[in-house]
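Trainee: Quick check, what structure comes out for this input:
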Amino acid sequence: MSKILVIGAGGQLGQCLKVVAERRGITEIVFPAEQDANILNESGLNDLLAKEKPGFVVNCAAYTAVDKAEDEADLSKSINETGAAYLASSCLANGATLIHVSTDFVFEGNDVKLLKEDDEAKPINVYGVTKLDGEKAVASILPAHFIIRTSWLYSEYANNFVKTMLKLGAERDELNIIADQVGTPTYAIDLANAIYDIIESGETSYGIYHYSNEGVTSWFDFAKAIFDVSQTQVKVNPISGSAYPTKALRPAFSVMDKTKIKETFNIEIPYWRDSLVACIKQINK
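Mentor: You can find the predicted model right below:
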């Protein structure tokens, strides 16, 4: 298998890629430290790729603070768009294929239907706009690219909704959770496995793909499931998004159609609740 280079190795997905690489016996893989793989240092990226000569680069580096992005639009744009463009250019110069991770937040999410890769992207917040611009930059610079849109990412690593709920559930008797935003949680370990499946497939059907776990849920039902699986006693009340206003708007319905990724790479995708059980087992360890 080609050598793999992971950018943004210290983040949640980067850590999951490391764990899964060990499980799968993938040794031709490099996880450079952040200072050696700064996505905003174009010449540094070129030097890194020239030195490592990867066949594949996986970009996990992103500005993902959705609400903060409304105030830090320039920083969000520089990491999610400019950084993605620099990396795509470095891949082009060094003959590498780029796997670039994107988001369901490129969609408006006003219609209750499964979102396909070629549906119109109309982001409703700064984060979504900058991620969409990053996708466009990658696609315009580098023909050999796979863009993977994912949603509601969580794992035993870094900060995420599951770990926040477990913490709050241990501290409080009652929680109010938004019930009118619907999507699909994604266990980052499953996404890491899918990324390696794509690399190992040898497929060159470049373009955009959707990946989340199977099934549909709301944040409220997701929280209920977290407490059910972890046997945490806490009362959970459903509230509307309007009762809990955030700086950034969120898509109301962003469930993605995964037919394309499943058929192209022969990938089996676990059901979201089964993956949640697996994650909480790891957290309890």
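Trainee: alpha carbons only for contacts and neighbour counts from here, please
Mentor: OK.
Trainee: Regarding I147, what is its secondary structure?
Mentor: Following DSSP: H, G, I helix; E, B strand; the rest coil, I147 is assigned to strand.
Trainee: Now for it, how many residues are close by?
Mentor: By other Cα atoms under 10 Å, the residues close to I147 number 24.
Trainee: Another sequence for comparison is provided below:
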Amino acid sequence: MKVLVTGVKGQLGHDVVNELRKRNHEAIGVDIEEMDITDSASVENGIKSAKPDAVIHCAAWTAVDNAEDEENIERVHLVNGMGTKNIATVCKELDIKMMYISTDYVFDGQGTAPWKPDCKEYNPLSVYGETKLEGERYVSELLERYFIVRIAWVFGQNGNNFIKTMLNIGKKYDSLKVVCDQIGTPTYTYDLARLLVDMIETEKYGYYHATNEGDYISWYDFAKEIFHQATELGHTDYSEDKLTIFPVTTEEYGISKATRPFNSRLDRSKLIENGFTPLPTWKDALNRYLKEILYSKTY
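Mentor: Presented below is the predicted three-dimensional model:
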């Protein structure tokens, strides 16, 4: 199978291309230099010249706070909304299956019940969430052969993320504050890429939620486990006697430009119902990831 992957320079796009090639699929990774998704002519030329059997659309504006800046809002809509429409339009014309990577930010993050993948009670609280929802709607309205996969709390080798931030901050300070009232589950792009390729190889279309398995946790819980595992791996600078972590509420931490969802719990049960292998637990994923980046010092 030939698959075109957008956003190849990002954490997820990078891993998806690697996973496709590992399985002997022909992967064509593009970023803005090869195909500007905001330019309909560029998208048409890019997809028609590649002639893929499927498109996995990972490219997006993901700088959540910067998306709230007045000078960026139009561009964010152009990238996340119209960019996705441009791809879906060509996929429709050529009858190509499409996978769109979305986010828990399409919901308002209220309550404590995990969000079901087929829930339509959208109420995004940020420009990022609004524009990702725009993308979802273009895909679902234009296409019949589509996957919409919502993810959350992403970390991977290729780029910055919460884990790398914690490791770097933990080196510089003997105490830090981490938010304890935003709840969700982390997603390791290496594991997610395997699932996405599993999915694109099928015709089991629809909405899905995909994160690593395990208990729902707060960012504070996640930070504690990061430092605990790093210490276990021999990096004693992160041990409890040298580094203290204080839980704080979102309000206490300080106001950010974009409103974060308190409830990022995503119900993943549809994966098993449709015969897909769930991702490993987030603690297992964290352990494998830390071994990679601590050993290679890529943080």
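Trainee: S155 of the first structure contacts C279, doesn't it?
Mentor: Yes: at 6.1 Å, S155 of the first structure counts as touching C279 under the criterion of Cα atoms under 8 Å.
Trainee: hmm, what's the outermost residue in the first structure?
Mentor: D173 (31.0 Å; Cα atoms, centre = their mean).
Trainee: list the contacts for the spatially closest residue to that residue that is not a sequence neighbour?
Mentor: In this structure, D173 of the first structure finds its nearest non-sequential neighbour in V234, 5.0 Å apart by Cα to Cα, 6 or more residues apart in numbering. With contact taken as Cα atoms under 8 Å, 6 or more residues apart in numbering, V234 of the first structure is in contact with G169, R172, D173, E174, L175, F227.
Trainee: Tally up the residues packed near the fourth one, please.
Mentor: This means E174 of the first structure. E174 of the first structure, neighbours per other Cα under 10 Å, totals 13.
Trainee: now swap in the second one and tell me
Mentor: If you count neighbours by other Cα under 10 Å, R172 of the first structure ends up with 11.
Trainee: now it, nearest residue through space, not along the chain?
Mentor: V234 (7.1 Å).
Trainee: separation between that neighbour and T103 of the first structure?
Mentor: 31 Å (Cα to Cα, to the nearest Å).
Trainee: now the strands: where do they sit in the stretch 51-200 of the second structure?
Mentor: For the stretch 51-200 of the second structure, applying DSSP state E, counting those that start in this stretch gives strands covering 54-57, 97-103, 146-151, 154-155, 175-179, 183-184, 187-188.
Trainee: Output the ones you listed in CSV, with distance to G109 of the second structure appended to each entry.
Mentor: CSV is the format used below for the strands of the stretch 51-200 of the second structure (distance: least, Cα to Cα, whole Å):
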stretch, distance to G109 of the second structure
strand 54-57, 24
strand 97-103, 12
strand 146-151, 14
strand 154-155, 17
strand 175-179, 15
strand 183-184, 9
strand 187-188, 18
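Trainee: ok, now which ones touch the residue farthest from the centre of the first structure?
Mentor: Applying Cα under 8 Å, 6+ apart to D173 of the first structure gives the contacts Q233, V234, K235.
Trainee: Filter the residues you listed by whether they're kept in the second structure.
Mentor: Using both residues aligned by TM-score structural alignment, their matches' Cα atoms under 8 Å as the contact test, the members of the contacts of D173 of the first structure still in contact in the second structure are V234, K235.
Trainee: residues near the spatially closest residue to H210 of the first structure that is not a sequence neighbour, how many?
Mentor: Nearest non-adjacent residue to H210 of the first structure, counting by Cα to Cα, 6+ apart: R149, 4.9 Å away. By other Cα under 10 Å, 21 other residues sit near R149 of the first structure.
Trainee: just P261 of the second structure next, same as before
Mentor: The tally of other residues near P261 of the second structure (other Cα under 10 Å) stands at 22.
Trainee: what secondary structure does it sit in?
Mentor: Classified using three-state DSSP, P261 of the second structure is coil.
Trainee: re earlier: which of the strands of the stretch 51-200 of the second structure is buried the deepest?
Mentor: With neighbours taken as mean count of other Cα atoms under 10 Å, these reach their highest mean count in strand 187-188, at a mean of 26.
Trainee: I'd like to know which elements it is packed against.
Mentor: In terms of contacts (3 or more Cα pairs under 8 Å, 6 or more residues apart in numbering; DSSP states H and E), strand 187-188 of the second structure is packed against strand 154-155, helix 282-296.
Trainee: Superposed on the first structure, what's the mean shift for that strand?
Mentor: Taken over the aligned residues, the distance from strand 187-188 of the second structure to the first structure averages 0.5 Å (mean Cα distance after the TM-score superposition for the first structure).
Trainee: which bit of the first structure covers that strand?
Mentor: Using TM-score structural alignment, strand 187-188 of the second structure lines up with residues 186-187 of the first structure.
Trainee: For stretch 258-272 of the second structure, measure first residue to last.
Mentor: Rule used - Cα to Cα; the end-to-end distance of stretch 258-272 of the second structure is 33 Å.
Trainee: One more: stretch 60-69 of the second structure?
Mentor: Using Cα to Cα, the end-to-end distance of stretch 60-69 of the second structure comes to 17 Å.
Trainee: between the strands of the stretch 51-200 of the second structure, which one is nearest to T131 of the second structure?
Mentor: For these, the distance to T131 of the second structure is smallest for strand 97-103, at 10.0 Å, taking Cα to Cα.
Trainee: so how far is that closest one off the chain centroid?
Mentor: 11 Å (Cα atoms, centre = their mean, to the nearest Å).
Trainee: just stretch 202-218 of the first structure next, same as before
Mentor: The answer for stretch 202-218 of the first structure is 11 Å, by Cα atoms, centre = their mean.
Trainee: same question, stretch 202-220 of the first structure
Mentor: 10 Å.
Trainee: Buried residues, it. List them.
Mentor: 207-214, 216-220 (16 or more other Cα atoms under 10 Å).
Trainee: same question, stretch 13-28 of the second structure
Mentor: For stretch 13-28 of the second structure, a neighbour-count test (16+ other Cα under 10 Å) marks G13, H14, D15, V16, V17, N18, E19, L20, E26, A27, I28 as buried.
Trainee: any idea which element the first one lies in?
Mentor: With elements delineated by DSSP states H and E, G13 of the second structure resides in helix 11-22, which encompasses its position.
Trainee: which residues sit in contact with the counterpart of H57 of the second structure in the first structure?
Mentor: Aligned by TM-score structural alignment, H57 of the second structure pairs with N59 of the first structure. Listed by Cα under 8 Å, 6+ apart, the contact partners of N59 of the first structure are V6, I7, G8, A84, L98, I99, H100, V101.
Trainee: Distance to T64 of the first structure added to the residues you listed, as CSV?
Mentor: Shown next, in CSV, are the contacts of N59 of the first structure (distance: Cα to Cα, whole Å):
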residue, distance to T64 of the first structure
V6, 17
I7, 15
G8, 12
A84, 14
L98, 20
I99, 17
H100, 14
V101, 11
